[in-house]
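Okay, predicted coordinates and the sequence, questions at the end:
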Amino acid sequence: MRILIGLGAALALWVGAAEAQDRRSSHCIALAEAPGITYLHKASFRDPVAEHAVRISYISHASFLIQSHDGIDVVTDYTGFLGATDFVPDVVTMNHAHSTHWTANPDPAIPHVLPGWGDYGLGIEHHLDLGSMLVRNVSTDIRSYGGIEEKGNSIFVFEVAGLCIGHLGHLHHEPNPAQYAALGRMDVVMAAVDGGMSLDVVTMMRVLRNLKAQVVIPMHWFESWTLEAFLTGMSDEYLIERNAGSSLTVSLRDLPKQPTIKVLMPRFLQDPE
């Protein structure tokens, strides 16, 4: 969709600080050796994160909370509502394929609001260096008004604790060779498995096999059959781990010998009583 002039100006102000920074090199693109990963479970989102680890909590739809050990909090595909909490993240990312992936009125207390789109057809570029975390994007195309809007969405990459974490967003096409190269190594990937509103299951499976992430977290599934079709299609190469919980903690230790799909249950944030 086209962005109103006023909204575009506001978004430009939100991202100006990120664009002004000197750039740190991406270790996800540069590193040749893949480190390992370890799971820890059942932590409240308000609890501290272990050193050298990252906590990922599935909030809803395509929204995840990604937290570093030193207190950086990022929410993906931010819609303006996180749950029964006054929690304010440091960074939010958004995509505009549908209104369930962005908001025109983000909380003004959020320091960094990163839209995955820019002026129509031109895309946008983010390279936000927060010290212990680097947030960057790779622009992708979206279906729009019966056609294609070039660079209308983004895949966001979060480089933290030595991990390369990718959120594929509302992906509408398989990345081309240049986009795959720009993504670099992926350790953890959040992938839409709705069966067609984003990518069809077969294409999404091919994308994930090309990315070779050791951990895949399904998202954006509306009916259980779309999730099950995805899990069945991937079960020949991936271990399937189901968990009634909504979060996991990952760290650089002992990569699984076999890539793993980790099924999390979405849950809005709620402050401990």
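Arrived safely, thanks for sending. Residues are numbered from 1 along each chain as shown.

From here on, just use CA atoms for contacts and neighbour counts.
Will do.

any idea how far residue 136 is from residue 12?
Counting by CA to CA, to the nearest Å, the gap from residue 12 to residue 136 is 16 Å.

more crowded one of these two?
When neighbours are counted by other CA atoms under 10 Å, residue 12 and residue 136 differ, and residue 136 comes out ahead with 21 against 17.

Shouldn't the more buried one be within a helix?
No: the assignment for residue 136, made by DSSP: H, G, I helix; E, B strand; the rest coil, is strand rather than a helix.

hang on, it packs against residue 156?
Yes: applying CA atoms under 8 Å, one finds residue 136 in contact with residue 156, separated by 5.8 Å.

what sits against residue 190?
166, 167, 168, 216, 217, 218, 219 (CA atoms under 8 Å, 6 or more residues apart in numbering).

Below is structure B, check it against A:
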Amino acid sequence: MLSRYLILAITFLLAPLTTAYAQLAERPSTCLAMAQSLPRVIYANFRVAAAGDEVKITYAGHSTYVIETPAGVRIATDFSGYFGSDPLPDVVTMNKAHSTHHTLYPDPAIKHVLQGWGSEEEPAKHSLVVEDVYIRNVTTDIRRFGYAEKDGNSIFIFEVAGLCIGHLGHLHHPLDNSHYAAIGRLDVLMVPIDGGLTMSLENMSEITRRLSSSIVLPMHRNATPLSAFTSRMDNEFDLDFRDSPSLTVSMRNLPRRPTVVILQGV
């Protein structure tokens, strides 16, 4: 278990730098796992979570989870303005596949509005520190009106209290090795399970298994039976139904066996 938490790659052994690391040069990631493609990497931890550091995660609706950090930073994912807006978040992330995942008119009082899409010339690239959380993104393509739009979606990753928390956004295609290298380790994974508007459940469950997160939080379920996703994970993941829309997570209380956690409202 120790290796899950001691994960910072010392990059002076690596030549040349990968694209995944180069885009994060502003601040090395504690969650970036590159051992498979880059041999002889040495891992160390540049930040050890303090005793009692806990992150609160609340399911607000659709694809919006609200993440509250130990320092009190409030983050709403795939923010459309309908969910997670009260109280107003400090940071919102957005994707543009559908209007239920973004808003063109965010409240100007929101300090950081992070769009998951860029321009035709430049994909979205985020590397932002807000108090005790480091936020970065990995872009993927989306399908729009019958054609593929390159880098139209972002997987957002939140590094806080020693934890690596990832939100797949409105993911439309399988991930390749370069995506997995850029994502790195994820302790908590937020995964859409609609089975159609994003990806098939077969492909989504394959991604979930490969990322092998300690906690998997389904979202974007629509009318899909929960069992359609959870039955695909039975042999490798435990199942935990909660009677609350919130849970608190720390490095100390991650489950020993990967677990799909169904929060109230999902």
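That came through, no problem. Everything numeric here is computed off the predicted structure, so don't read it as measured data.

circling back to that earlier point, which residues are in contact with each of residue 136 and residue 156 of structure 1?
Here residue 136 of structure 1 and residue 156 have no joint contacts, going by CA under 8 Å, 6+ apart.

For residue 99 of structure 1, what is the corresponding residue in structure 2?
In structure 2, residue 99 of structure 1 lines up with residue 99, judged by TM-score structural alignment.

Residue 120 of structure 2 in helix, strand or coil?
Strictly by three-state DSSP, residue 120 of structure 2 counts as coil.

Would you mind measuring from it to residue 179 of structure 2?
20 Å.

Which of the two has more residues huddled nearby?
residue 179 (15 against 10).

Count the residues that sit near the counterpart of residue 30 of structure 2 in structure 1.
Matched to structure 1 by TM-score structural alignment, residue 30 of structure 2 sits across from residue 27. Applying other CA under 10 Å, we find 16 residues neighbouring residue 27 of structure 1.

who's in contact with residue 27 of structure 1?
Contacts of residue 27 of structure 1 by CA under 8 Å, 6+ apart are 159, 162.

follow-up on the earlier one: so what's the match of residue 99 of structure 1 up against?
residue 80.

how near is it to residue 83 of structure 2?
Taken as CA to CA, the span from residue 99 of structure 2 to residue 83 of structure 2 is 13 Å.

any chance you could map the helices in structure 1?
Ranges of helices within structure 1 are 5-19, 27-30, 177-183, 201-211, 224-234, based on DSSP state H.

got those helices as JSON lines, with distance to residue 115 of structure 1 columns?
Below are the helices of structure 1 laid out as JSON lines (distance: least, CA to CA, whole Å):
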{"stretch": "helix 5-19", "distance to residue 115 of structure 1": "7"}
{"stretch": "helix 27-30", "distance to residue 115 of structure 1": "22"}
{"stretch": "helix 177-183", "distance to residue 115 of structure 1": "18"}
{"stretch": "helix 201-211", "distance to residue 115 of structure 1": "23"}
{"stretch": "helix 224-234", "distance to residue 115 of structure 1": "27"}
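
hang on, the earlier thing: list which of the contacts of residue 190 of structure 1 are still in contact in structure 2.
Retained in structure 2 by both residues aligned by TM-score structural alignment, their matches' CA atoms under 8 Å are the following of the contacts of residue 190 of structure 1: 166, 167, 168, 216, 217, 218, 219.

ok, residue 248 of structure 1 - how many residues close by?
Counted with other CA under 10 Å, residue 248 of structure 1 comes out at 19.

That one reaches residue 64, doesn't it?
No: Residue 248 of structure 1 is beyond contact range of residue 64, at 11.2 Å (criterion: CA under 8 Å).

overlap in contacts of the two?
Contacts common to residue 248 of structure 1 and residue 64, judged by CA under 8 Å, 6+ apart, are 56, 57.

show me what contacts the closest residue to residue 81 of structure 2 other than its chain neighbours?
Excluding the flanking residues, the one nearest residue 81 of structure 2 by CA to CA, 6 or more residues apart in numbering is residue 103, at 6.5 Å. Residues counted as contacts of residue 103 of structure 2 (CA under 8 Å, 6+ apart) are 79, 80, 81, 94.

Could you do residue 107 of structure 1 as well?
80, 88.

do the same with residue 243 of structure 1
262, 263, 264, 265.

try residue 148 of structure 1
Applying CA under 8 Å, 6+ apart, the residues near residue 148 of structure 1 are 141, 142.

Distance-wise, check the corresponding residue of structure 2 for residue 221 of structure 1 relative to residue 199 of structure 2.
Using TM-score structural alignment as the criterion, the counterpart of residue 221 of structure 1 in structure 2 is residue 221. Residue 221 of structure 2 sits 12 Å away from residue 199 of structure 2, going by CA to CA.

where do the contact lists of the two overlap?
residue 193.

Ends of stretch 165-172 of structure 1, what's the gap?
Length of stretch 165-172 of structure 1, first residue to last, CA to CA: 19 Å.

just stretch 51-63 of structure 2 next, same as before
30 Å.

quick one: the strands in the stretch 51-200 of structure 2?
55-61, 64-68, 74-76, 91-94, 112-115, 127-130, 133-144, 147-160, 163-167, 188-192 (DSSP state E, counting those that start in this stretch).

looking at those, which is closest to residue 239 of structure 2?
Closest to residue 239 of structure 2 of the strands of the stretch 51-200 of structure 2, according to CA to CA: strand 188-192, at 14.3 Å.

got the angle for that closest one vs helix 201-211?
170 degrees (axes from the mean of the first three to the mean of the last three CA atoms, to 10 degrees).

ok, average deviation of strand 188-192 of structure 2 from structure 1?
Mean deviation of strand 188-192 of structure 2 relative to structure 1 after superposition (mean CA distance after the TM-score superposition for structure 1): 0.2 Å.

For that strand, what is the distance to the chain centroid?
Centroid separation between strand 188-192 of structure 2 and its chain, computed with CA atoms, centre = their mean, to the nearest Å, is 6 Å.

how close does residue 231 of structure 2 sit to residue 207 of structure 2?
In terms of CA to CA, residue 231 of structure 2 sits 15 Å off from residue 207 of structure 2.

Please apply the same query to residue 69 of structure 2.
Residue 69 of structure 2 is 26 Å from residue 207 of structure 2, by CA to CA.

Distance check, the residue nearest to residue 159 of structure 1 when sequence neighbours are not counted against residue 185 of structure 1.
Of all residues not flanking residue 159 of structure 1 in the chain, residue 134 sits nearest, at 5.0 Å (CA to CA, 6+ apart). The gap separating residue 134 of structure 1 from residue 185 of structure 1 is 14 Å, by CA to CA.
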